[in-house]
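[1] Here is a sequence with its predicted model. Questions after.
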Amino acid sequence: MTTTTSTTAPLTPPAPRTGRRGRPRWAPWAATLWALGYGLTALGWTLTGDGYPIDPADPNSTMALLGDVPADAGAPLFAAVALAAAGTGAVMARYRPGAPVPHWWRRFAVGFGGSLAVVLLVVVPTTRLLALLGYLPMIVFRAPFDAEIRADVAEQLGVDYLHQFVALIGGFLWAAATVAYARRTAGSCVRCGRPDRSGRVAAVRRWGRTATYVAAAIPALYAGTRLLWAGGVSMGMSERQMDEMASDGALQGALWLGAFALVGTVLTLGLVQRWGEAFPRWVPVLGGRAVPVRLAVVPATLVAVLVTSGGLGMVKASLVEGVFDAEDWAAFGPALLWPAWGVALGWGTLAYWLRRRARCTDCGLG
């Protein structure tokens, strides 16, 4: 009779294809330090009862996925998870290429790190960050000349915003650390992930164009409703609500958000268009030059994360809090598609990066 040890036997990956400039040896250490700092801070919230950044009494908490978590439950939970993450990250960071890794540990570390990254990027942030991103260009343009806007911004930016920014930083650090660890323990190139033995790269690229069109269509729908309102057409909005928006200046904000979303639609299409890879000839100085990959990937990734998080908050408010009003469906309805927008944009951005990445300087594959 024979027994199998496939679930517990150490995994000895082949020699990794990384060079001296290989990516992210610092990523697991950075994620570990972040988790340790956050865990100690949350422990302070637990012991002192002060500083907890989530206020269930805040009216905006209805659209926050964690808005209903009180301090006496949230603070110790955050502390425990973060300190456990610090221990896990330290083990991941101390891994040496070629060393045997138990199957169960690799699955746990990759699953835990990936789940933590998702929570920090999607669950912790609220619609406030997305709103700030949407209004940021207008704020930058008008704030130097409008004292009222400066006062409103100063009043709104509080500890909850700081907490969400910190969570975003931690989410990206843990995403980078988990990807780096998964690649190193699989014997793939830490910088680029090649070679792809699973076929995932081909699948992502195959559906990348479809995902990009979906990601462009949803903000176009949102923009259409806002631009119609600004033009005086009350589609999906009661006349009473339209009058209220016109009297308090909200239609100007709707016009801005509609124009911003329309710009987002155009830029999203660039992920599958020639001008998304090389600047058009008519662009001064840059015409004909290749578009830097990060110039497209970094902002698109950030928008995908915030749109997914904000959209899930909208869905929560609609289903749980009963905020959705059928009479004024356009005020809230298009936002219920935002989770699909975020996922599609993330998929299209990944496909764009996979298509445009150059031959790797570490492993030489490409």
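    Received it, and whenever you're ready, just let me know what you need.

[2] Please count neighbours and contacts with C-alpha atoms only from this point.
    Will do.

[3] Just the helices from the stretch 51-200 of the chain, written as ranges.
    Using DSSP state H, counting those that start in this stretch, the helices of the stretch 51-200 of the chain run over 71-93, 103-118, 127-142, 147-156, 159-186, 200-206.

[4] So which of these is nearest residue 317?
    helix 127-142 (11.0 Å; CA to CA).

[5] And the closest one, what's buried?
    If you call a residue buried by 16 or more other CA atoms under 10 Å, then helix 127-142 has these buried ones: 127, 128, 129, 130, 134, 138, 139.

[6] What distance do you get for residue 310 to residue 134?
    With distances taken as CA to CA, to the nearest Å, residue 310 is found 12 Å from residue 134.

[7] closest to residue 24 out of the helices of the stretch 51-200 of the chain?
    When the helices of the stretch 51-200 of the chain are compared by CA to CA, helix 159-186 sits nearest residue 24, at 6.3 Å.

[8] pretty sure residue 67 contacts residue 61?
    Yes - in this structure, residue 67 sits in contact with residue 61. The criterion is CA atoms under 8 Å, and the distance is 4.4 Å.

[9] here comes the other one, which I'd like you to weigh against the first:
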Amino acid sequence: MHAPVALLVSALWAFLHLGLAVGHLLGLGVAPWVDAESSALHGLAPAAVARLVGVLAVLVLAALGVALPGSPTRARTASWVLLAVGALTTLVVADVRSLTLLGYLPMVVLALLGVEPFASQAVGIPGPSLLSLSHSVGGLGLLLTGLAMHARLRPLLPAATRRLGRWSVGVAVAVPLAYASTRVAWALGIPLGIRREFLIELGDAKYAGLGLGLFAILGALLTLGLVQRWGERFWSWLPLIGGRPVPVSLAVVPALFVAMSVVSAGISFARIILGGSLERLPGEPADWGAWAPELLWIPWGIALGVAALAYRARRQGWEEPRMRD
């Protein structure tokens, strides 16, 4: 995502959710956030979060207004505001519903195409999940815009992440494969990490887990591209684009988006699991395969984000421009 695109996404998020927040507080429309037990904001009234989102949106618009025509000093100040609001939006206001929607999206498409066993499942795209996804997208746009504005951070982050690139990719591949192994095993009738009774209780729902597992495997394979040759240049046998360099943003932006979504989802699960509320999750505490892999999602997301920045540093790097106050 180039800086102008990230800037546009940031502005659209601010205008859209400011409108939703004001409309909800006036009783004219839906809330810009819907409560869920898995959310880090669980327990807050939608009106309270609407006020929070409205304040965040106003801060974003003010920061953009100050930075665009302002001096480098004002741009740096505005960048810190955008980075802070972006982190809060994508990690706290957004939640596990963003990642869940992404994971189930292929199954929704297959169901609409009439492919079994997905066509017989009641699958759809709920509004609260779309709202959460919009916060994930908007938060990423804010982070990228803030980073682009902050000239001093641009060379520091890649330099720090370059040394950790391969280790980060290893973590970012191992965790989703561990998660996927349980879901694929369940679809094959193997109660890996769960009781046989719980596997029977799952019924056809285990195929939904299979879809999530396959999505995780695909993500792990794409993550490998961050340190492989084919992640820098398209395979020669591909029509039209074969042999051409892979655009840096095509690899980095999706990786950063998934990374932030995974961390946000990990926060949601950690809040439930470590808070002693396992009864909120399907199965029993003994069914560790249903909840233990999710405890690794925060390090997974962090590792994926570091790997994406290391890839960005290796492919292109950030050069610090001359600055005048």
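    Ah, there it is. Computed from a prediction, not measured in an experiment: that's the story for all the values here.

[10] what residues are up against the residue nearest the centre of the second structure?
    Nearest to the geometric centre of the second structure sits residue 261, at 2.0 Å (CA atoms, centre = their mean). Residues in contact with residue 261 of the second structure, defined by CA atoms under 8 Å, 6 or more residues apart in numbering, are 90, 91, 94, 95, 96, 98, 99, 136, 301.

[11] Translate the first one into the numbering of the first structure.
    Aligned counterpart of residue 90 of the second structure in the first structure: residue 121 (TM-score structural alignment).

[12] try the last one
    Pairing criterion TM-score structural alignment: the partner of residue 301 of the second structure within the first structure is identified as residue 342.

[13] on that earlier part again, from the buried residues of helix 127-142 of the first structure, pick the one nearest residue 94 of the first structure.
    Taking CA to CA as the measure, residue 94 of the first structure lies nearest residue 129 of the buried residues of helix 127-142 of the first structure, at 34.7 Å.

[14] From residue 287 of the first structure, how far off is that closest one?
    34 Å.

[15] Give me the mean deviation of the biggest helix by length in the second structure from the first structure.
    Ordering each helix of the second structure by length in residues (DSSP state H) puts helix 248-273 first. In this overlay with the first structure, the average offset of helix 248-273 of the second structure from its partner residues is 1.7 Å by mean CA distance after the TM-score superposition for the first structure.

[16] Repeat that for stretch 132-140 of the second structure.
    Here stretch 132-140 of the second structure, set against the first structure after superposition, deviates by a mean of 2.8 Å using mean CA distance after the TM-score superposition for the first structure.

[17] mind checking how far that stretch is from the chain centre?
    Offset of stretch 132-140 of the second structure from its chain centre (CA atoms, centre = their mean, to the nearest Å): 8 Å.

[18] And stretch 164-184 of the second structure, by the same measure?
    Per CA atoms, centre = their mean, the displacement of stretch 164-184 of the second structure from the mean C-alpha position of its chain is 16 Å.

[19] residue range for that stretch in the first structure?
    Under TM-score structural alignment, stretch 164-184 of the second structure corresponds to residues 207-227 of the first structure.

[20] Could you list the buried residues of the longest helix of the second structure?
    Going by neighbour count (16+ other CA under 10 Å), the buried part of helix 248-273 of the second structure is 248, 251-253, 255-273.

[21] Ok, stretch 165-174 of the second structure next?
    Applying a neighbour-count criterion of 16+ other CA under 10 Å, the buried positions in stretch 165-174 of the second structure are 165, 166, 168, 169, 170, 171, 172, 173.

[22] Next step: those residues restricted to helices.
    165, 166, 168, 169, 170, 171, 172, 173.

[23] Return the member of those residues nearest to residue 51 of the second structure.
    residue 172 (35.6 Å).

[24] how about the closest one, what does it touch?
    Residue 172 of the second structure makes contacts with 220, 223, 300, 301, 303, 304, as judged by CA under 8 Å, 6+ apart.

[25] hmm, 6 Å instead?
    Each residue near residue 172 of the second structure by CA atoms under 6 Å, 6 or more residues apart in numbering is listed here: 300, 303, 304.

[26] Since that was my last question, I'll sign off now.
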